[in-house]
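A.B. asks: no sequence on this one, just coordinates:
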């Protein structure tokens, strides 16, 4: 619970001014608690018992005025509450979103669906219970404090008689709080486990019925029901401790005062003062203590447990802060060489295996692959062969069950999103364009890019007609008005500007015509670093220095002409793309001419794929 205390204390410190206003109006609200006993004593002693009812009514009229002032204070106190509570809710919502994005984009992570529950349900619980906690705690402090001051004004002896059992009740309640928090946490966890188990049973009820597993599933859900019921009973038993605290702190002072009344009168205390003391206890201390115990034991426990779960689920790892000179600048890519160690490959897959499910066929099975600076690899294969899976593994978005993935010599496991972004850039099939200017979209991965650099990239990737149609770099974009191909062009230019040395195009040009696709791929091939293209057309394979064929069996790597001779899967793919087993020879010959400068690449040891 240390994190809860730190978060709450920090939230209150940041809102000192609204808290000051709340305290001022709470003091006004506590005015009746401060004056009730004193004015009652004067009304009795100086008015009704003295035979002057008019004086007694006058003192009661003063009390009525004080009650009116207290009502105004209550109204204004609640008006101040929003300035304290709503920023806390906003901070939590920001924390939940940031934590969900971090955990969902970390290497090997999956989307955090529980973040929706934390954002829409748990954050609202924290907001509501925090508001209630603030009100009951400040209400007790001001009301009980005012009542004790009033008792002191009557006589210190009466204040001592009341304060001792009140303090004992508070200490008893404080001693039981850790146990109450533990019971509340156990109840919340049991409730969550029951919801998870019941949801899984309902989702798969057809399979359960088909397999005859009704009794097994019913037993599992039933055990969670029993655990949840036991946790709820344990939580209910804590109500007895709350009642004991209230009895000691709230009712015992009243009983003690009544029992001590004859002795107090013999000691010189007036009947009005005794009645005033009873008013202070019955209308001030006792209701304030009851509200505190019930509020803390109810909403306070939900606040502590729910906030603790949010903080635990959204904790971000510590990251180093950039220097002021580096602020706003993306991390620079790591060098391709380390002094004394020789060149580093841009990416390595060492014995990588991945399957979707314990009993599923491996999508990648003991795959070894090395990519160097200047490498241009096309990945081809039938649908479902694992092309996009390979792209996600290379990018560090999927964690394999076996093997090691390295980018620029560093393992992907444990690498944060910022460091991954410095090593690779992935352009998926469905390109993302956000509302804003075209310049903002292009600079997203390179905020410091000058307009001259943007213009050069626009020309290099063939975006000039699109830029002119949109109205220039400063033009605002409405993603809904752009075609899929236009969005892909913008995403490709954005990725080209990225400092990452490894570019991965996962069918990122599938909505472009062949000429535009060739322009984009050749531009990326000439870009420093390495390029991986999940091919959509046979022309992408012809432009590449190497082709990797995935077909669910042992992958094969080589040049286009080699694979035509050696891989039946590749021949089938070429025939499918071009409507015949040999394809369109004229087109193939034309595209092959564009790769003459790469002839002999596979004879270089650095280009030999280590597929085994």
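C.D. replies: Noted; the coordinates are in hand. Just so you know, these numbers come straight off a predicted model, no measurement behind them. Residues are numbered from 1 along each chain as shown.
A.B. asks: all contacts plus neighbour counts: C-alpha atoms, from now on.
C.D. replies: OK.
A.B. asks: for this protein, which segments are assigned as strands?
C.D. replies: Per DSSP state E, the chain carries strands over the ranges 337-338, 342-343, 347-354, 364-371, 376-380, 402-407, 410-411, 424-427, 436-437, 476-477, 502-506, 530-534, 546-549, 556-558.
A.B. asks: tell me what the longest helix along the chain is packed against?
C.D. replies: Of all segments of type helix in the chain, defined using DSSP state H, the longest is helix 53-105. For helix 53-105, the packing partners by 3 or more C-alpha pairs under 8 Å, 6 or more residues apart in numbering; DSSP states H and E come out as helix 16-29, helix 31-42, helix 114-117, helix 123-154.
A.B. asks: what do you get if the cut-off is 10 Å, keeping everything else the same?
C.D. replies: Contacts defined by 3 or more C-alpha pairs under 10 Å, 6 or more residues apart in numbering; DSSP states H and E place helix 53-105 against helix 2-13, helix 16-29, helix 31-42, helix 114-117, helix 123-154, helix 301-313, helix 417-423.
A.B. asks: pick the most buried one from these.
C.D. replies: helix 31-42 (a mean of 25; mean count of other C-alpha atoms under 10 Å).
A.B. asks: comparison target below:
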């Protein structure tokens, strides 16, 4: 408000001219009640209609003169308002250039215009109230001083009550505007990134964050509305109570010499002048005045923009005690419908921190469902999931894990923007390059032009997109990394390098849905999923007690490759089978072909889909008449 005081001092000549024209404009206020009273007392009630019409003619002429004054008043208001606008524009532009203020555009296009229009309205309203009130009170005194005793006290009480609410009302108005700006800033960050939020599994966290900002704005709006009740009370006391008092005291006033015309003139002053002027003041100054005060403070020097909204899971996780298991599943049960058989039933599992766990099993057995439950993307029908001691789903647990699905998500932007998506703080260039080197992205990063090169996701291969997603997860703060066949488009050497990078990452627990059995051979522990049955242990234990694991090891590879970092492990004789990769095309019209290998019985249900087909042929559906022909 210092800005307005300084402006009024500098433009005092304009203020004087504005006051002079306001006197001319509000002259009609005085004559409205005075001429009406004289027209009744000296004219119509005395039987002299000509005198009464004459006084009404004088009141009509005053209206014309007041209209001329109103036109000149607008010119004076413009002479006050436009310099304020120019001064605010210079301030916003100067601050935007000097401080690189990102909110300068909003201030220039919206807030300055709000200040300009609001200030103009305030000048008109406050000036009108002051001169109208003075004219009406002078008129009441001219008619009969007793009328002032009835009208002035409630008017003064109403104005005092209204003035007392201005400062609290301004605070509530600012709280509402700040809450609205924060909500707008949050939604401005969230709406363009909805795909990123979905890809990162942060829907619940972002929704909760937006809900908190909406609730804050609702609370501010309610508080502002409660203060608005006091404005209504001020209007009732100052504008409507005088009418009631004039009517209630009319016999007393008439008995003490107040004429009937003077009483009618007093009612005209209150109803046609004081009440409308007070209404304009309460509604104009009460809303626009507090808004102007808020906008001027926000346009003033040193006012910072509201803090930007932060995304969902990109926060450093809190420290976790080293003896707390990374993952605990208790009686976990899940089904894709109330009438469906459980995909996972009564699964209990404890994974210590720093463990590399591989999850293996036939296609469609529920491995991806398990990672969805661990990540909190699916809710179990029964049982619990805890990540580092925190319940899933939950905000803290979401910050502690990162899930990379089979189809990696890459968005249009630079390498750096993609790789640092899960980090709220700036990532040093050396750390970014070290992560790319560890995961195996460095050759692609160098070939495409470095961290600031722009990416075209459609031009990247599926394997390249997976490397970008893996490096993004590596740079995150998550301590539990879930790879749901996230390396299926990489060659075995690249897959081994990426898994080794996460295994050597400090404090990391790695859960891998294995695409190749070599991932299980490199893991510390293996979870074998076979329908509702599961087996859990290390490689040697599972070879001894799990027929399915022996079958998977024999199908994929008879020995452990030397490059895997583990010694060669002979596979028991019953499990030795040469793999068929790819399956031989048998031209099944449904696009589902049997895997051809020795010993495959007809109609055994061992099928592999090609294309988009994702279903299992049931026994008896294969149309050939016998076993495959010895391939």
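C.D. replies: Arrived safely, thanks for sending. A quick note: this is a predicted structure, and the numbers were derived from the prediction, not measured.
A.B. asks: in CSV: the strands of structure 1, plus distance to residue 190 of structure 1 and mean neighbour count.
C.D. replies: Below are the strands of structure 1 laid out as CSV (distance: least, C-alpha to C-alpha, whole Å; neighbours: other C-alpha atoms under 10 Å):
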stretch, distance to residue 190 of structure 1, mean neighbour count
strand 337-338, 52, 12
strand 342-343, 54, 12
strand 347-354, 34, 22
strand 364-371, 38, 21
strand 376-380, 48, 26
strand 402-407, 34, 20
strand 410-411, 38, 16
strand 424-427, 41, 24
strand 436-437, 46, 15
strand 476-477, 48, 18
strand 502-506, 43, 26
strand 530-534, 46, 26
strand 546-549, 49, 26
strand 556-558, 51, 21
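A.B. asks: tell me which residues are up against stretch 247-263 of structure 1.
C.D. replies: 158-173, 241, 243-246, 264, 267, 269-271, 274-275, 277-282, 285-290 (C-alpha atoms under 10 Å, 6 or more residues apart in numbering).
A.B. asks: what residues in structure 2 pair up with that stretch?
C.D. replies: The aligned range for stretch 247-263 of structure 1 in structure 2 is 236-252, by TM-score structural alignment.
A.B. asks: in that stretch, what counts as buried?
C.D. replies: 236, 237, 238, 239, 240, 241, 242, 243, 246, 250 (16 or more other C-alpha atoms under 10 Å).
A.B. asks: and which of the residues you listed is nearest to residue 442 of structure 2?
C.D. replies: residue 236 (74.6 Å; C-alpha to C-alpha).
A.B. asks: distance of that closest one relative to residue 268 of structure 2?
C.D. replies: Separation of residue 236 of structure 2 from residue 268 of structure 2 (C-alpha to C-alpha, to the nearest Å) stands at 17 Å.
A.B. asks: shouldn't residue 468 of structure 2 be in contact with residue 432?
C.D. replies: No - using C-alpha atoms under 10 Å, residue 468 of structure 2 makes no contact with residue 432, being 11.6 Å away.
A.B. asks: okay, and the common contacts of those two?
C.D. replies: 419, 474.
A.B. asks: more neighbours: which of those two?
C.D. replies: Applying other C-alpha atoms under 10 Å to residue 468 of structure 2 and residue 432 shows that residue 468 carries more neighbours, namely 23 against 20.
A.B. asks: and residue 373 of structure 2, what pairs with it in structure 1?
C.D. replies: So residue 373 of structure 2 corresponds to nothing, using TM-score structural alignment.
A.B. asks: tell me which of the helices and strands packed on helix 53-105 of structure 1 sits nearest to residue 404 of structure 1.
C.D. replies: Of all those, it is helix 417-423 that lies closest to residue 404 of structure 1, at 15.1 Å by C-alpha to C-alpha.
A.B. asks: tell me how far whatever residue of structure 1 lines up with residue 173 of structure 2 lies from residue 119 of structure 1.
C.D. replies: Aligning on TM-score structural alignment places residue 173 of structure 2 opposite residue 184 in structure 1. Remark: distance between residue 184 of structure 1 and residue 119 of structure 1 (C-alpha to C-alpha) = 21 Å.
A.B. asks: before we move on, what about residue 243 of structure 1?
C.D. replies: From residue 243 of structure 1 to residue 119 of structure 1 the distance is 34 Å (C-alpha to C-alpha).
A.B. asks: which one's more surrounded, the two?
C.D. replies: Higher neighbour count among residue 243 of structure 1 and residue 119: residue 119, with 20 against 16, using other C-alpha under 10 Å.
A.B. asks: quick check: that one vs residue 310 of structure 1, distance?
C.D. replies: Distance, residue 119 of structure 1 to residue 310 of structure 1, using C-alpha to C-alpha: 9 Å.
A.B. asks: now do the shared contacts for the two.
C.D. replies: In contact with both residue 119 of structure 1 and residue 310: 92, 93, 95, 96, using C-alpha under 10 Å, 6+ apart.
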